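**Student:** heads up, no residue letters with this:
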C-alpha cells in the first residue's frame, strides 16, 4: 500500500515510492528505492522535501499515514476549492490565432538558439532580440493564450534546452498578464524566462544530457548554471535587472531549500517566485533523454501539493487558473470511453473545457475528429471528463490535432 508520510517520519528500512520532488531537485537516479542508510536519509532531508510517499508492502510502515488515494483526494478537493473564481475569456479562438502563434514560436526558438550559440562561442548577446520576441509573444497571448500554450507543449527532447526557455518565457508572459501586471513587468518576466537558462551553455554536454545518476561533483556543476548565467548576462549592455534576478534565483524555494543562495520567501520577489513555478512546471511535463514527462494535470496537482514549502500557494493557484486545470494539449478521457484533446479553456468552469474528440478506447481506434463543448454537454446531461491519459499509452500525437485547423 502506498502512503504519504512527513519527512520527520522517514526512517531507514522504508521503501521510497516517490520522493515527491522534481527530478532535478534531488541527486538520486531513481524515485523508487529501499532507504537502507542514514547517509541517504540525510541526503533526502537536505533536499528540503516536507512529505513523500512510501510503499508499506515493501518496507517499514507508518500506521496512521494517509494512503495515496486519500492524499490525492485531499489535494484535488483543496485545488478545486481554490479555483472557484472565474477569469476573463480570451477575445479570439485558438484556431484563429494558431498560424500566427506558430510563426512566433518558431521565431522565439531561433532567437534562443542564437543566444545560446553566442554564449558558447563567447560572443556578445543582443538583449534587444529577446525583448522583441517577448513583445510578439505578449501580443499573441492577448489574442488567445491557448494557441501558444498548446504549442509549447510540443517538444523535441533533443532540443529541450532551447524549447524549455521558449516555454518558460511564454508562460511567464501569460502568467504576468493574468495577474494584471504592467506592460513593462510583462516584458521583464518574458525576457527573464527566455534567458533564464543561459548558464546551462557552460555545463558540459556529458553532464547536461547524462542519462543516469549524477555524481555529487556533477550535481554541483549542474547547480552552478544559475550563477554562471547571471555572470554572463550581467555583462550585457541594457539587460534588465529583473531578467538577471530570474536567471540567478529561479531555483530558489520558499523554505530556503533551493539554490544557489538558499534564500527564503521573504527574500524572493514576486517575479522570481513566479519563475520558479513556471520553470518546474515545464521541466516536469517535458520529455528528456533521462526523464519521461508527466501529464500536465498531474504536475499542476504536484505543484499545489508542494506549496507552501517550495512555492507560494497564492501564485500556484493563480498559475493553475491561468493555464487551466486541464491545459490546452492535455489528453482527457471522457466518461463515454472516448479520448479528447483539450483545445480551449472554459474560464468560468475549469472542469468543462472545449475539446476535440479523436479516439475510442472501446473500439479501439481513431474517430472522426469532433469539437465538443463540455460545458454545454454537461448542461444537457452529456459527456464529462473522467480523468487524463498519457498520449504515449495510445500512440497519439497530440500536436497533430492541435495544429490542425
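**Tutor:** Good, I have the coordinates. Everything quoted here is computed from the prediction, not taken from an experiment. Numbers count the residues shown, from 1 in each chain.
**Student:** contacts and neighbour counts: CA atoms only from here.
**Tutor:** Fine.
**Student:** ranges for the helices of the stretch 101-250 of the chain?
**Tutor:** Assigned by DSSP state H, counting those that start in this stretch, the stretch 101-250 of the chain shows helices spanning 127-143, 145-152, 160-178, 183-195, 205-208, 216-222, 225-234, 241-249.
**Student:** Flag every buried residue along the first one.
**Tutor:** Right, the one you point to is helix 127-143. Buried positions in helix 127-143, judged by neighbour count with 16 or more other C-alpha atoms under 10 Å: 127, 130, 131, 133, 134, 135, 136, 137, 138, 140, 141, 143.
**Student:** Make a markdown table from those residues and add distance to residue 379 to it.
**Tutor:** Below are the buried residues of helix 127-143 laid out as a markdown table (distance: C-alpha to C-alpha, whole Å):
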| residue | distance to residue 379 |
| --- | --- |
| 127 | 50 |
| 130 | 45 |
| 131 | 44 |
| 133 | 41 |
| 134 | 40 |
| 135 | 39 |
| 136 | 38 |
| 137 | 35 |
| 138 | 34 |
| 140 | 32 |
| 141 | 29 |
| 143 | 28 |
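**Student:** Taking the residues you listed together, which two end up most distant?
**Tutor:** Farthest pair in the buried residues of helix 127-143 (C-alpha to C-alpha) is 127 and 143. Separation: 25.0 Å.
**Student:** Got another one to weigh against that:
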C-alpha cells in the first residue's frame, strides 16, 4: 500500500482504490473526488500521509466510469445507498429517535441557564427510549453508527450513550429498577458540561492545564445537577460522578480503581467512549464501528472493566449490528445479527449484490455467513460514504 504525502494531494483527484487515513479510517472511497475540506482536515489534524492501493485516475474521469473493482471503463455507477432513515418502514423509528434528541436538547437548554426543569419530561424520554430499544434495536443502533443526525451534539451524544448503556446493561440481566437508574445516569452523565465556560467548550485547539482541570470538574457538576437540582437518587448521582474513573485508577475526579467504581459507571464509561469514537467531532471525522470496537479491545484493562467490555462485544459484535461491510465477492451488506462465538461471521442483509444491484433496506437477501462458507467480510465501510447524505 503506497503512502501519499498530504501536501501532494490534489483537490478533485480520484483514485482507483479507497484512500485511508491511518489504519482503517476511510478518507474517500474509490472514484470519489478529494475535497478541499478533506485536505484542510488532514492538515488541521497534523496528518502527514494517507494510504491507498490504487492509482490516481486521469483528470476528467467521472464517478460513473469507475467500476466496483476500481477500474475505469463502462462499468456500473458507483453505488449510492438510500439513507437508513429514508427507507420505507423506518421513518417512524427515525422520527422517534430525532424527537427524543430534540426534547432532550430543550431540557438541556433549561439546565444550562438554571431554569426549572420538569423531571417527568426526562422520565418520559427514558420510557420512550427503552420502548424503541426493545422494539427496534438493530435500527436504532444503525442510526448511531450511520451518524444520521448531524447537529445537537450534547443531546445526541447523551441519547446515544443511554441507548448503548441500556444494551450493555440488558446483557447483565439486572432488575428493572437498576436498568432505569443506569439509563437515567447515562442520559445525564455530561450535563455538567452545560455549566462550563463557553470559551472552553468552543475551543478547537489543545486545552491549557487550568482549562483541562476545569473540564475535569464536570462529573461533579453533573452529580450536583442530577441529585441536588433534579432530585434523582444518590445511586444515579454516583454513576454520573464516576463515569470518567478508569479501571487502573488513572481517571478523574477521584482516581478510583477497579470495583471501587460503581458498576453502572463502568458501563456508562464504555458506552460513552464508543459513542465518542463513532461520532463526528470538530477536530476529526467519526470512526466506523469496527475501528471503534478494535480500539476498545486494545484497552488492555487500562480504562475499562474487562467484563463490561466482554458484555458490550457480545451485544454488538466485532462488526457491530448496523455496520456496513464489503464481502469478498464485491457485495455490500448491513450486519443484522451477531454471535459471540463466531464474531467474524454474522448474519447480514444485502444492500448491493455482486453485480451492483442496489436493494432498498430490508429488501435484499439475508445471508448467514456461518453457513455460507465461501463468503466472508473483507472490511467495514463508512455508511456516510455510500449514502445520499455525503456532502
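**Tutor:** Yes, it's here. Worth saying up front: this structure is predicted, and the values here are computed from it rather than measured.
**Student:** TM-score for this pair?
**Tutor:** Remark: TM-score between the superposed chains equals 0.70 [TM-score structural alignment, normalised by the length of the second structure]; 309 aligned residues with a C-alpha RMSD of 3.1 Å.
**Student:** one step back: would JSON lines of the helices of the stretch 101-250 of the first structure with distance to residue 390 of the first structure be doable?
**Tutor:** Output for these, formatted as JSON lines (distance: least, C-alpha to C-alpha, whole Å):
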{"stretch": "helix 127-143", "distance to residue 390 of the first structure": "27"}
{"stretch": "helix 145-152", "distance to residue 390 of the first structure": "16"}
{"stretch": "helix 160-178", "distance to residue 390 of the first structure": "19"}
{"stretch": "helix 183-195", "distance to residue 390 of the first structure": "27"}
{"stretch": "helix 205-208", "distance to residue 390 of the first structure": "26"}
{"stretch": "helix 216-222", "distance to residue 390 of the first structure": "29"}
{"stretch": "helix 225-234", "distance to residue 390 of the first structure": "31"}
{"stretch": "helix 241-249", "distance to residue 390 of the first structure": "32"}
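**Student:** Of those helices, which is nearest residue 380 of the first structure?
**Tutor:** Ranking the helices of the stretch 101-250 of the first structure by proximity to residue 380 of the first structure (C-alpha to C-alpha) places helix 145-152 first, at 25.8 Å.
**Student:** Check the spacing between residue 389 of the second structure and residue 323 of the second structure real quick.
**Tutor:** Residue 389 of the second structure sits 16 Å away from residue 323 of the second structure, going by C-alpha to C-alpha, to the nearest Å.
**Student:** before we move on, what about residue 364 of the second structure?
**Tutor:** Separation of residue 364 of the second structure from residue 323 of the second structure (C-alpha to C-alpha) stands at 15 Å.
**Student:** Among these two, which residue is more densely surrounded?
**Tutor:** Neighbour totals were compared for residue 364 of the second structure and residue 323, and residue 323 leads with 26 against 18 (other C-alpha atoms under 10 Å).
**Student:** Settle this for me: the more buried one is touching residue 144, isn't it.
**Tutor:** No. Shown here, residue 323 of the second structure and residue 144 do not form a contact pair, counting by C-alpha atoms under 8 Å, at 10.1 Å.
**Student:** so residue 368 of the second structure sits right up against residue 348, yeah?
**Tutor:** Yes. The criterion here is C-alpha under 8 Å, and residue 368 of the second structure meets it with residue 348 at 6.4 Å.
**Student:** which of the two has more neighbours?
**Tutor:** Between residue 368 of the second structure and residue 348, residue 348 has the larger neighbour count (other C-alpha under 10 Å), namely 24 against 17.
**Student:** Not counting sequence-adjacent ones, nearest residue to the counterpart of that one in the first structure?
**Tutor:** Residue 348 of the second structure maps onto residue 355 in the first structure, with residues paired by TM-score structural alignment. Nearest residue to residue 355 of the first structure in three dimensions, chain neighbours excluded: residue 342, at 4.3 Å (C-alpha to C-alpha, 6 or more residues apart in numbering).
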